[in-house]
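**Q** sequence first, predicted coordinates after that:
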Amino acid sequence: MAEGHSHGGGAGRNERRVAIGACLTAGFMTAEIVGGLVSGSLALIADAVHMLTDTVALAFAWAAFRIARRPATWRHSYGFDRVQVLAAFVNGASLFLIAGWIVFEAAQRYGQPVPILAGPMLVIAILGLLVNMLVFYILTTGDRDNLNIRGAILHVMGDILGSVAAIVAALVILWTGWLPIDPILSVVVAILVLRSAWVVARDAVHILLEGAPANLEPEAIRADLIEAVEGVREVDHIHAWSISQERPMITLVAHLSDGAAAAQTVAAIKRRLQDRFGVGHATVEVDYGPTGG
């Protein structure tokens, strides 16, 4: 049996961006919480609470990148990259709780509207939007294929939507005095956040359950190796999964033709898996006997 190892890098850039985003979010969070309490706006309070959880989520994402940098050990032979996936799952799951709280509070407020100071609400919401857009830009300059970064970006996108909703609600209240717009827009934001949270949580669970990456369909791998690698007459027992989105894994059994050199053929299979499917870690077992289940 032979193995190929490839551990992805480049986490330092993502780590720095998440750290900056966490600091900016935490810096404005206090002002928004105070502003929401003073103005009485649920939309602003909801966005402030979301920014509080974002600070925790971004800090968790930063810690995940730090932990992932640790070298592999005999107890954790694949390293700690999957901590990033766990962080993404926790971030996605937390958004469900946030959205549920917003909907509950909105239902209470809709039946019993409270006075809202639309002027302060508008100013704070605009400042919050500017801060959130800056954090969003910083995060999107990182690796957007990284599930941990995607989870952080979705949290900030929820903040941007919350700030926009608070701005719209403040303007409507200033122009018309119609208070129900505040809880209504809060629910709209919660629904949009839920949709994004589902995508990240679903992808994280798929990886945690050792699901196969979308581009590693066993039959396609089998057909490609038989056609592209000389000496391979059959491939079976193909298992594909990933440690993180950037680290797909494959194990398989290659049945070789008589006279095919095992070492050279295995090397050719690994090169093909790397070049064609982006798999840098493959375990290939060689068999010269008949194929079978």
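**A** Noted; the coordinates are in hand.
**Q** C-alpha from now on. contacts and neighbour counts both.
**A** Will do.
**Q** pretty sure Ile153 contacts Phe136?
**A** Yes: Ile153 lies in contact with Phe136 (CA atoms under 8 Å); the separation is 6.4 Å.
**Q** residues that sit against both of those two, list them.
**A** Common contacts of Ile153 and Phe136 (CA atoms under 8 Å, 6 or more residues apart in numbering): none found.
**Q** tell me which stretches of the stretch 151-293 of the chain form helices.
**A** 181-208, 218-228, 262-277 (DSSP state H, counting those that start in this stretch).
**Q** tell me the most buried of those?
**A** Highest mean neighbour count among the helices of the stretch 151-293 of the chain (mean count of other CA atoms under 10 Å): helix 181-208, with a mean of 20.
**Q** how far is it from where the chain is centred?
**A** 12 Å (CA atoms, centre = their mean, to the nearest Å).
**Q** buried residues in stretch 163-180, which are they?
**A** 163-174, 179-180 (16 or more other CA atoms under 10 Å).
**Q** strands of this structure, start to end?
**A** 2-3, 232-242, 248-256, 281-287 (DSSP state E).
**Q** comparison target below:
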Amino acid sequence: MGHDHSHSHGIAATGTGKHRKRLVGVLCITLAVVLVQVIGAVLSGSLALLADAGHMLSDAAGVSIALLAAWIAARPASNQRTYGYQRAEVLAALANALVLIVIAVVIVTEAIARLGTTPAVRTDVMLTAAALGAVANLVSLLILRGAQKESLNVRGAYLEVLGDLLGSIAVIAAGIIILATGYQAADTIASILIAFMIVPRAWHLLRDVVDVLLEASPKGVDVKLIREHILAVDGVVSVHDIHIWTITSGVPVFSAHVVVEDDALSASGADRVLDKLVTCLGSHFDTEHCTFQLEPVSHAEHEAHQHA
């Protein structure tokens, strides 16, 4: 007896879709800062400032991709795509991570080419543009802080803005060093530091995306504990073929074969067991989209290849 029992009667809204307005606000702020920093980099001759502008431009592209993916993910499911297009958000996060890695490589390559031939930098313009960038990044962090735990794309945007803030601080530090000591190479060194700050964030985002694509159990989910809760339901004898995965951020999915006593397979008995199972998964593990296959004890001999 198969049964898809869910109080939501469908897939929940995606994490990115819930916070679209926040992302639009951050996108507008980021594009404005990119323009300021590019102009500042041209006027000051600062590679670090240009690197930070390039990084922020990649962030703007990432947020744009996330917004586009959220719109695509909202399209209804069909017979060919029974979960709709919700995985588009995960693919957008993958593209975002790869873009970050490319940006880091380009920055390092340009910085190495500049070593030994660092041109003079106008620190007044450099510091002004970097300070404006730092303030804008702080505002963006405040906008995204409450939403970054609910979506890979929002988290990616949050981490990118955090990296931008650190990048702006590095540019400010380099400008102060040049202003105080005349050590022009500080600008090149700062650009390399910005590149190295990008890589770990890209790696963590890429790792989370791979976990979703490989349908790993969501972080924080204890399969052993879920099994214990299911076995504690009256009428349940055993459980097998447990699968827990994530369609996209904020949309975990659960399925299992549940062996029950014969009298639990009556209409009223099955409803009672299913209601308890769904309530358990929803309240204890924040998983509303659950699919249970109820099986009588006598059917166990037909389940030769059981999984966890």
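**A** Thanks, I have it. Because the structure is predicted, anything quoted here is derived from the model rather than measured.
**Q** ok, back up a step: select, out of the helices of the stretch 151-293 of structure 1, the one closest to Gly111 of structure 1.
**A** helix 181-208 (9.8 Å; CA to CA).
**Q** alignment lookup: Ala240 of structure 1 to structure 2.
**A** Structural alignment (TM-score structural alignment) places Ala240 of structure 1 against Ile244 in structure 2.
**Q** Asp182 of structure 1 now?
**A** Match for Asp182 of structure 1 (TM-score structural alignment): Asp187.
**Q** which residues touch its match?
**A** So Asp187 of structure 2 contacts 46-48, 121, 171, 174-175, 178 (CA under 8 Å, 6+ apart).
**Q** distance check, Leu122 of structure 1 against Arg109 of structure 1.
**A** 19 Å (CA to CA, to the nearest Å).
**Q** and if you look at Ser242 of structure 1?
**A** 45 Å.
**Q** show me which of those two is the more surrounded one.
**A** Comparing Ser242 of structure 1 with Arg109 by other CA atoms under 10 Å, the one with more neighbours is Ser242, at 21 against 18.
**Q** and that one, how close does it get to Ala282 of structure 1?
**A** Taking CA to CA, one finds Ser242 of structure 1 at 11 Å from Ala282 of structure 1.
**Q** overlap of the contact sets of these two?
**A** Between them, Ser242 of structure 1 and Ala282 share the contacting residues Met249, judged by CA under 8 Å, 6+ apart.
**Q** so where is stretch 53-63 of structure 1 in structure 2?
**A** Using TM-score structural alignment, stretch 53-63 of structure 1 pairs with 58-68 in structure 2.
**Q** and Glu210 of structure 1, what does it touch?
**A** Neighbours of Glu210 of structure 1 in contact, by CA under 8 Å, 6+ apart: 241-242.
**Q** from Gly25 of structure 2, how far off is the counterpart of it in structure 2?
**A** Glu210 of structure 1 maps onto Glu215 in structure 2 when the alignment is built from TM-score structural alignment. Using CA to CA, Glu215 of structure 2 is found at 32 Å from Gly25 of structure 2.
**Q** for Trp62 of structure 1, find the nearest of the helices of the stretch 151-293 of structure 1.
**A** That would be helix 181-208 among the helices of the stretch 151-293 of structure 1, by CA to CA, at 16.9 Å.
**Q** and Ala31 of structure 1, what pairs with it in structure 2?
**A** Checking TM-score structural alignment: Ala31 of structure 1 goes with Val36.
**Q** wait, its match sits on Ala130?
**A** No: in this structure, Val36 of structure 2 is not within contact of Ala130 by CA under 8 Å, at 9.1 Å.
**Q** more neighbours: these two, which one.
**A** Set side by side, Val36 of structure 2 and Ala130 show more neighbours around Ala130, with 29 against 17, by other CA under 10 Å.
**Q** enumerate every residue touching that one.
**A** 37, 49, 168-169, 171-172.
**Q** now the residue of structure 2 most remote from its centre: closest residue in space that isn't a chain neighbour?
**A** Largest separation from the mean C-alpha position in structure 2: Asp263, at 45.0 Å (CA atoms, centre = their mean). In space, and not counting its chain neighbours, Asp263 of structure 2 is closest to Gly269: 6.9 Å by CA to CA, 6 or more residues apart in numbering.
**Q** what about the one you found, distance to Arg75 of structure 2?
**A** 37 Å.
**Q** if you count surrounding residues, which of these two has more?
**A** When neighbours are counted by other CA under 10 Å, Gly269 of structure 2 and Arg75 differ, and Gly269 comes out ahead with 16 against 12.
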